[in-house]
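Trainee: Dropping a prediction and its sequence here:
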Amino acid sequence: MALFSRRPKNSDDEPSRPDRDEVTDAASADGASADVAEPDATADPAASVGISMSSYRGLGAAGSAEKPAAAPPAPAVRGEESVSASAETMPGLRDNILLRESLKRMPDQPQPQDLLELARQLLQGHLYLRVKGDARALIAEGKGLPLAVATMGDKKYALAYSSGAALTASVRADGDADTSAVAQSTMSVLRHVLAGDTEGLVLDPASAPARAVIPRALIERMLQSADENLAIKTVLAAPRTEATAAAVVDALTRAPMWVAVNRADENSPFGVAQGRAEDGSRYLEVFSHPLEVAAMRREDRSAPITAAQLAATLAGDEGLTGVLVDPRGPWIRLSRGELAPVLALGE
């Protein structure tokens, strides 16, 4: 928790709240839509969790409802193995590094795939909220910490921040230094957004172009398929230690997970996506959320898989060296030996 000390306001600068002028246009978020089917373990893989991103754009994007031209297929480039960026941009506040860095990569006119990439990184770690007064005192008194809200036209959006730098930019923008910052888990914030009457969440509103709108419809779909504890993603986002592999394997034994499936044509059987290491060894690709599959920019669909089914798959193909978890990054590669607790579930 950090308190911003009060400072004199420059008389030449008119303090402004993040209203329509500050936050610019969110027309593109108004018509956003998502299609994420509920996982059905008994359904054909082609009918399982699919994600369609048609009109998600970020803050300040053109308000046209016209669907952007489909981008050419991109190679499934593996992401970074672990988080390596600096953890703090403001002393005493640990940034949500993955979300912060993803926001930095946001273009002035975000396309659907940009919001898809951002949404998957949002599903881990924490967010910061700005609270009027002393958050510590409010918590001690048992009072709630309502989300700050920005009004855009006749719609309201909740505000949250990925880093100390984003908080500082917000204080500079509105001139209200009599506020404090409090960290809350991402899942708590997203649930709070859905419990209210806002149309979605604005991330880092004063940090253009490193800011974005996450529409309510997308948040609903994100939470429908999310592990309540985000067990896999939380371990992968943390600093790597000798215990990381065992922690991921433990999460795989109890957390929901998905594989990427596809077929050459409607008459062909479905195949499950695999990755190859530099030495040619094969690894089954496993994902912590359907968004991770969609972010690979392939034509694959996501299909739920249980730990017992994963064990059976590995047992049925001795040529598989192990699994590759969340290849878009942060990722980890696990050998059969490390996967012993998972393999035991299939015996």
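Mentor: Sure thing, it's come through.

Trainee: switch to C-alpha atoms for all contacts and neighbour counts from now on
Mentor: Noted.

Trainee: so who does residue 201 touch?
Mentor: Neighbour list for residue 201: 157, 158, 159, 160, 193, 213, 214, 215, 216 [criterion: Cα atoms under 8 Å, 6 or more residues apart in numbering].

Trainee: which SS class is the fourth one?
Mentor: Translated: residue 160. Assigned state for residue 160: strand (three-state reduction, DSSP: H, G, I helix; E, B strand; the rest coil).

Trainee: residue ranges of the strands in the stretch 201-347 of the chain, please?
Mentor: Assigned strands in the stretch 201-347 of the chain, in chain order: 212-215, 257-262, 271-272, 274-276, 282-286, 301-305, 320-325, 332-335 (criterion: DSSP state E, counting those that start in this stretch).

Trainee: Is it possible to get CSV of the ones you listed that adds distance to residue 237 and mean neighbour count?
Mentor: Formatted as CSV, the strands of the stretch 201-347 of the chain follow (distance: least, Cα to Cα, whole Å; neighbours: other Cα atoms under 10 Å):
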stretch, distance to residue 237, mean neighbour count
strand 212-215, 21, 26
strand 257-262, 16, 24
strand 271-272, 25, 16
strand 274-276, 21, 16
strand 282-286, 16, 22
strand 301-305, 22, 24
strand 320-325, 12, 22
strand 332-335, 11, 17
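
Trainee: re the thing from before, looking at the contacts of residue 201, which is nearest residue 126?
Mentor: residue 160 (10.0 Å; Cα to Cα).

Trainee: Counting neighbours, what do you get for that closest one?
Mentor: Neighbourhood size, residue 160 [other Cα atoms under 10 Å]: 25.

Trainee: Next one for the comparison:
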Amino acid sequence: MILRKVKGSTTSQLHQAPTIGLVLDFFNPRILEGVHAFLEQYDLRLDARWSVRGDWTPKEPGWDGVIYGVVDNPELHQRIQQWNIPKISLTAEKADECSVLPDYVQCGMMAARELVDAGAASLFTVTLTPREIDTQFAQGVTEFARSHEIPHHQRRIKMPSLKKMQQLLLREVNSLPRPLGFCQPHASVFYSTQPVLIDAGYRIPEDVSMVVIDKDVQSTPSLATVPLTTVELNEWHRGFVAAEMLHQLLNGETLTQKQLIIPAKGITQRASTGHLRIEDQVVGKALSFMRQNFRRPIGVDDIVAVAGTSRRTAENRFRETFNLGIHQELTRLRIEEAKRQLSQRDVSVTTVAGRCGFSSVHYFSTAFKRETGQSPKSYQLGAK
């Protein structure tokens, strides 16, 4: 029998309602909201007092059931296992019989696709822990890279000191071809690494683009030096489904599936993959398309078509925002990329012209000399 919320219940009746605890050692407000949204439909109370500091839970909380997510506290996890009440886990531990988890493999595939769509020619991912969020995310990146024949590099490293991690990642990026798409689940890693890459002369996103999973209540992705594009987990839905499963257990029902995987919601694009927060949608569309495709032989007409307005309107709005024309910005992006490629010893001027979207080597040489004051060959010899 399903317990339904009874309208007009007295205060004493409400206080006798079954109580569900929510215990987290990594606070997630969206999960809390999803759990509450389900429970309020029925005569079930939510005790979320330990959803911020799960380690403060009493040994015997007196609940009728619990939803818990323990990321890094074995003692707390062991304590919860000793409670003789129905349980639904939000993490994947061997002792957890019933769980609701994010689809981290899908997250990795979404991140890889976003990076490739943004112009990455190769992919790089790092696994820092043996947890599912690291291993399954890397699995998703690998599956996408293999199925789309994209060069892919994966590195497993233990969680070192912050400075050691920065040095290791800089060394890895130095050894890999560019433009490089760098993805891993933890925003804090890129928050710490971006300044080191920038100091070393890397441009984000032109040289190294980045995608992470958005799971930080501290808004780390948006506060990074270059705001980070993120894969958005559907955490509200995960909380709702966990509460629904626990409700079934409380009613003596048998779960048809003891582990459910919740797909991600989508991608929030930010500057780390070339997407700027520009209020003028025409300018934003034009710039985003340009940064993703400038290595191809596109022209101003192609950019204007994506912007969805007349050429005159697009040009005027672009100049108003950046104080230069669409063609000027397109050429600037191509010249900057050409400079980077010409610094390599084993590439010809003709090859660089083709790789950077120029229609001919003659046009490339003319534009390069106009912008830099020297020919591409002279620049290449000087770079050596």
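Mentor: Cool, the structure landed. The shown structure was predicted, so the numbers you read here are calculated from the model rather than taken from an experiment.

Trainee: So after superposing, what's the score?
Mentor: For this chain pair, the superposition-based TM-score is 0.24 by TM-score structural alignment, normalised by the length of structure 1; 138 aligned residues with a Cα RMSD of 6.5 Å.

Trainee: re the thing from before, could the strands of the stretch 201-347 of structure 1 be laid out in JSON lines, adding distance to residue 52 of structure 1?
Mentor: As requested, the strands of the stretch 201-347 of structure 1 are exported to JSON lines (distance: least, Cα to Cα, whole Å):
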{"stretch": "strand 212-215", "distance to residue 52 of structure 1": "14"}
{"stretch": "strand 257-262", "distance to residue 52 of structure 1": "15"}
{"stretch": "strand 271-272", "distance to residue 52 of structure 1": "20"}
{"stretch": "strand 274-276", "distance to residue 52 of structure 1": "22"}
{"stretch": "strand 282-286", "distance to residue 52 of structure 1": "20"}
{"stretch": "strand 301-305", "distance to residue 52 of structure 1": "10"}
{"stretch": "strand 320-325", "distance to residue 52 of structure 1": "22"}
{"stretch": "strand 332-335", "distance to residue 52 of structure 1": "27"}
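
Trainee: what's the closest of those strands to residue 3 of structure 1?
Mentor: Closest to residue 3 of structure 1 of these, according to Cα to Cα: strand 212-215, at 25.0 Å.

Trainee: What is the closest one packed up against?
Mentor: With contacts defined as 3 or more Cα pairs under 8 Å, 6 or more residues apart in numbering; DSSP states H and E, the packing partners of strand 212-215 of structure 1 are helix 27-30, helix 112-122, strand 200-203.

Trainee: Just say which of the ones you listed is most tucked in.
Mentor: Ranked by mean neighbour count, these are led by strand 200-203 with a mean of 25 (mean count of other Cα atoms under 10 Å).

Trainee: how about the helices and strands packed on strand 212-215 of structure 1, which one is nearest residue 333 of structure 1?
Mentor: Closest among those, using Cα to Cα: helix 112-122, at 19.2 Å.

Trainee: what's the following helix or strand after the closest one?
Mentor: strand 126-132 (DSSP states H and E).

Trainee: for the helix or strand just after that next one, which positions count as buried?
Mentor: Heading C-terminal from strand 126-132 of structure 1, the first helix or strand you meet, by DSSP H and E, is helix 135-140. Neighbour-count burial for helix 135-140 of structure 1, counted by 16 or more other Cα atoms under 10 Å, picks out residue 135.

Trainee: helices or strands next to whatever helix or strand comes next after helix 135-140 of structure 1 in the packing?
Mentor: Using DSSP H and E, the helix or strand that follows helix 135-140 of structure 1 towards the C-terminus is strand 149-152. Where contact means 3+ Cα pairs under 8 Å, 6+ apart, strand 149-152 of structure 1 is packed against helix 20-23, strand 155-160.

Trainee: rewinding a little: what would the helices and strands packed on strand 212-215 of structure 1 look like in CSV with distance to residue 292 of structure 1?
Mentor: Converted to CSV, those look like this (distance: least, Cα to Cα, whole Å):
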stretch, distance to residue 292 of structure 1
helix 27-30, 22
helix 112-122, 6
strand 200-203, 20
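
Trainee: Which one, of the ones you listed, ends up nearest to residue 186 of structure 1?
Mentor: Closest to residue 186 of structure 1 of these, according to Cα to Cα: helix 112-122, at 7.2 Å.
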